[in-house]
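In: Sequence and predicted structure are below.
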Amino acid sequence: MTARNRRTFDTAFKLQVVQMIRDQGLSVSQVCRDQDLVDSAVRRWLAQYDAEQAGQPGVGKPLTAEQQRIRELERENQRLREDVSILKKAFGLLRPGTEVIQSMIDQWQEKADTARLCRLLGVSRSGVYATRRRRQTPRVCALTTPLQAAFQASGGNYGSRRLCAALKSQGLLAGRCRVRRLMKQHGLKARWKRKFVHTTDSRHDLPVAANVLDRCFNPNAPDQAWAADITYVRTDRGWLYLAAVLDLYSRKIVGWAMAPNMPAELVCTALQMAIALRQPKPGLIMHTDRGSQYASQAHRDLLARHGLVASMSRKGNCWDNAVMERFFLNLKMERIWQQRYANPAEAMTDITHYIIGFYNTHRLHSTLGYRSPADYEKATA
């Protein structure tokens, strides 16, 4: 066993980790597992942050009563949203044809009409009537429940290929044709949307790096080549911009940052997070587009300080950074376009949950043999 190199983290990174736990509702174990951090160190950062917020001697000022009340209300709202989300996801597993929904409709039939009950329960009348007809000759399929559970766990985004892989990981073998038939039978349809928005501004006079990566999207080991890009998220109170860094070896998001605007500092913060977590060796290829943020002096200085090699796509060629573009498309199809965010803070929390709680740890990638980025790194370590 090789000795693990001791890593050092600056104050900005520690604060970012603490905010994930305190403000965005992530658990300490979840953050430590995804970011490869030591549990005791993270808890020490939390204790230090709590001490500073409490205004202990020589550390800072305590919160005012109004600020404390605001934070309590924010935590209460967050708990209510999580409770509602849990109930919705749990109830989503109860599809037409199950005894629970049918019994509930039959019980309340005298107090409300069928159409109203179906609307409240999120089911169709035709499904309810078909279930009543099938009661005489019920047909049980052992794959139905695990198939529905896997579909709901993916947020309603998995198609037949990934559902086959998810069932296989549970020891349940089913062909794609059978899975497609069951999906159609139970109304399981993956939600897909395709949109394109141009966010790269390459009309500048800043230095542009050569395309060193040259579409070599499958390096032989972790931390040999990263890709980065910026995208935007619509909220009811304005835009939110997301900068992300992806390890091409495992397709894992190793760094990200979000802000209501997209200066060079945004992409630098995302890259600093990736460097702090992965501690890459000099020579790593950092591939981006030709945007002014990535061509800025601050970003070039950060690359030079850590010995990273800059690589940029050719002008107007989105295929040179196709892996990063695909991540943003998955993020929007599987999460953002299914939500309506009231403000940037709500969007930041939801996107962070998607990256840490689903994409990095559970989402099955066809490129990785239908394994998640975390499982792929563990299997090839």
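Out: That came in fine, so what should we check first?

In: going forward, measure contacts and count neighbours with C-alpha atoms only.
Out: OK.

In: Residue 13 falls within a helix, correct?
Out: Yes: under DSSP: H, G, I helix; E, B strand; the rest coil, residue 13 falls within a helix.

In: what's near enough to touch the residue nearest to it when sequence neighbours are not counted?
Out: The spatially closest residue to residue 13, leaving aside those adjacent along the chain, is residue 273, at 6.5 Å (C-alpha to C-alpha, 6 or more residues apart in numbering). Contact partners of residue 273, counting by C-alpha atoms under 8 Å, 6 or more residues apart in numbering, are 13, 254, 255, 256.

In: ok, second structure coming up, stack it against the first:
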Amino acid sequence: MAKNFASQLVKTLEKQGVKRIFGLVGDSLNPIVDEVRQSSIEWIHVRNEEAAAFAAGAESLVTGELAVCAASCGPGNTHLIQGLYDSHRNGAKVLAIASHIPSVQIGSQFFQETHPEQIFQECSGYCEMVNSAAQGPKVLHHAIQLEAENAYFKKIAGLEEPGTRLKVQAIVILKSHHRLEYLLEAAGIPRSTFFYHQKRLNEPDKYAVLKDAIRECFERNKHRYGYRRVLLDLRNQGWVVNHKLVYKLMRQMGLRAKIRQRRPYVSYSGAISHIADNTLDRKFTPDQPNTVFVSDVTEFRVAGRKVYLSPVMDLFDRSIVAHSVATSPSTAFTADSLSKAIAACAPEPGWMMHTDQGFQYQHASWRDLIGDNGGVQSMSRKANCYDNAVMENFFGHLKTEMYHGEVFDTVAEFNQAIDEYIRWYNTERIQQRLKGLTPMQYRNQTLEPLTA
């Protein structure tokens, strides 16, 4: 066992691979300097303690290893602190040894008393006063353990593998510089678990091809698919895979679909005009295409202006059969999208058009457009967004997958993005309720027997 703290300290630094100590010799440092001279560590004499701290910080940043500096009591400590602040800001691994006046003089207002345990607190990750050799092993243990923990958490932040595999990878990289027991304690994994996974690190990843397919699907659809739609897309490509595995692998790879923002429903409280009955009555699954349509208006902020979208959806396959974009939510704006839908779908007499109680849908021009083309008008009940839930759901997908987090410099650029999204929604975005098909695939599949 080491005879004093100076001996304990130097032997511990040797084990940690320290090659040199930067500092100035002084009476209060004599025991440490004497031990250093008898060890493999080199004492590097510098002009002042501030230079010692800067030199240690630079060495640590260049090598990535622990560097050491030392200062004697009194003014030496105050000089040292300047360089330590710089090392602390830069994240350098520096151990600073600041000697103090003899214990019997502490509290006697001795002119060299500086209370180093206080002045070094703000520029240190760990700071402790050692008063006896018996205290030394515990303090050194905590200091070395803290260094290992800091190195571990920095390392896992730069790795991509998740969970236990990530922890084991980090420990394998760091264990040549830090004690394994400290790294295992920082990672919170048992020793046996570490060695079990260490053997498996070099084994080929049996899910490598599946992971590539998952990532390709996720990126091809612009991060809009969660694990359910990724699963359907994989099965459409011929993969035989369980949903739990897709979910687990996507979590491991950090692939998360865009999340919808929730907001409270606010109903319009203006004057009531013509209100149609709720003929649809939440029957959102008609048996034939071109029989039941829903519509609504939603608002966007683009380049400092308000922009409005009015889509028309066929409830049979949830496809957007027509849409209009304008900077004013006028009656002509909504009538334009409905006229496009009628022209594109040519519905048989008796078809239904369902909306909320917006002023555009109470207007005579909207009612006449429906009636003149053999349609029936239906409206949601007041303050009940669930009566038009399918269209509200589409707006949620649209804003999450295309609008939130994006920047559009002009309204024209936004209009182009809307057109591209609706095309993608109709022809490429698979849906669970359509058995993994896109709206157009489902529609074509239904119409094939009728045209054969």
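Out: Received, thanks. Because the structure is predicted, anything quoted here is derived from the model rather than measured.

In: What would you report as the TM-score here?
Out: Remark: TM-score between the superposed chains equals 0.64 [TM-score structural alignment, normalised by the length of structure 1]; 257 aligned residues with a C-alpha RMSD of 2.1 Å.

In: Residue 195 of structure 1 pairs with which position in structure 2?
Out: Taking TM-score structural alignment for the superposition, residue 195 of structure 1 sits opposite residue 262 in structure 2.

In: Let me have the contacts of residue 273 of structure 1 in TSV, extended by distance to residue 239 of structure 1 and neighbour count.
Out: Shown next, in TSV, are those (distance: C-alpha to C-alpha, whole Å; neighbours: other C-alpha atoms under 10 Å):
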residue	distance to residue 239 of structure 1	neighbour count
13	24	15
254	23	23
255	20	23
256	17	24
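
In: and of those, the nearest to residue 73 of structure 1?
Out: residue 13 (26.7 Å; C-alpha to C-alpha).

In: how close does that closest one sit to residue 74 of structure 1?
Out: 24 Å (C-alpha to C-alpha, to the nearest Å).

In: go on, residue 175 of structure 1?
Out: Distance from residue 175 of structure 1 to residue 74 of structure 1, by C-alpha to C-alpha: 47 Å.

In: Next: residue 142 of structure 1.
Out: Residue 142 of structure 1 is 43 Å from residue 74 of structure 1, by C-alpha to C-alpha.

In: quick one, which of the two is more surrounded?
Out: residue 74 (13 against 9; other C-alpha atoms under 10 Å).

In: Then residue 104 of structure 1 would be within a helix, right?
Out: Yes: counting by three-state DSSP, residue 104 of structure 1 is found in a helix.

In: show me where the stretch 201-350 of structure 2 has strands.
Out: 292-295, 298-302, 305-314, 319-326 (DSSP state E, counting those that start in this stretch).

In: Pull the residues that contact the second one.
Out: Contacts with strand 298-302 of structure 2, where a contact means C-alpha under 8 Å, 6+ apart, come from 306, 307, 308, 309, 310, 395, 408, 409, 410, 411, 414.

In: show me what contacts the second one?
Out: Applying C-alpha under 8 Å, 6+ apart to residue 307 of structure 2 gives the contacts 299, 300, 301, 325, 326, 327, 328, 411.

In: Just the buried ones from those residues?
Out: 299, 300, 325, 326, 411 (16 or more other C-alpha atoms under 10 Å).

In: what do we get in structure 1 for the second one?
Out: When the structures are aligned by TM-score structural alignment, the residue of structure 1 matched to residue 300 of structure 2 is residue 233.

In: And residue 375 of structure 1? What does it align with in structure 2?
Out: In structure 2, residue 375 of structure 1 lands on residue 441 (TM-score structural alignment).

In: for the lengthiest helix in structure 2, which positions count as buried?
Out: When structure 2 is parsed with DSSP state H, its longest helix is helix 136-157. For helix 136-157 of structure 2, the neighbour count (16+ other C-alpha under 10 Å) marks 136-137, 139-140, 143-152, 155-156 as buried.

In: where do the helices sit along the stretch 301-450 of structure 2?
Out: Using DSSP state H, counting those that start in this stretch, the helices of the stretch 301-450 of structure 2 run over 331-345, 359-362, 364-372, 389-398, 411-427, 439-451.

In: which part of structure 1 lines up with the first one?
Out: Per TM-score structural alignment, the counterpart of helix 331-345 of structure 2 in structure 1 is residues 264-278.

In: do the fourth one as well
Out: On structure 1, the counterpart of helix 389-398 of structure 2 by TM-score structural alignment is residues 322-331.

In: Residue in structure 1 paired with residue 365 of structure 2?
Out: In structure 1, residue 365 of structure 2 lands on residue 298 (TM-score structural alignment).

In: wait, what's in contact with its match?
Out: 264, 265, 268 are the contacts of residue 298 of structure 1 under C-alpha under 8 Å, 6+ apart.

In: Considering those residues, which possesses the most neighbours?
Out: Going by other C-alpha under 10 Å, residue 268 tops these with 23 neighbours.

In: Please produce a markdown table containing the buried ones among the contacts of residue 307 of structure 2, extended by distance to residue 315 of structure 2.
Out: Below are these laid out as a markdown table (distance: C-alpha to C-alpha, whole Å):
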| residue | distance to residue 315 of structure 2 |
| --- | --- |
| 299 | 22 |
| 300 | 24 |
| 325 | 21 |
| 326 | 24 |
| 411 | 29 |
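
In: With respect to residue 199 of structure 2, which of these is nearest?
Out: Of those, the one sitting nearest to residue 199 of structure 2 (C-alpha to C-alpha) turns out to be residue 300, at 53.9 Å.

In: Tell me how far residue 340 of structure 2 lies from residue 95 of structure 2.
Out: 74 Å.

In: can you check residue 275 of structure 2 too?
Out: For residue 275 of structure 2, the distance to residue 95 of structure 2 - C-alpha to C-alpha - is 78 Å.

In: higher neighbour count, these two?
Out: Legend: neighbour count by other C-alpha under 10 Å for residue 275 of structure 2 and residue 95, higher for residue 95 (23 against 19).

In: So what does that one match up with in structure 1?
Out: Looks like residue 95 of structure 2 stays unaligned there (TM-score structural alignment).

In: got it, and residue 431 of structure 2?
Out: So residue 431 of structure 2 corresponds to residue 365, using TM-score structural alignment.
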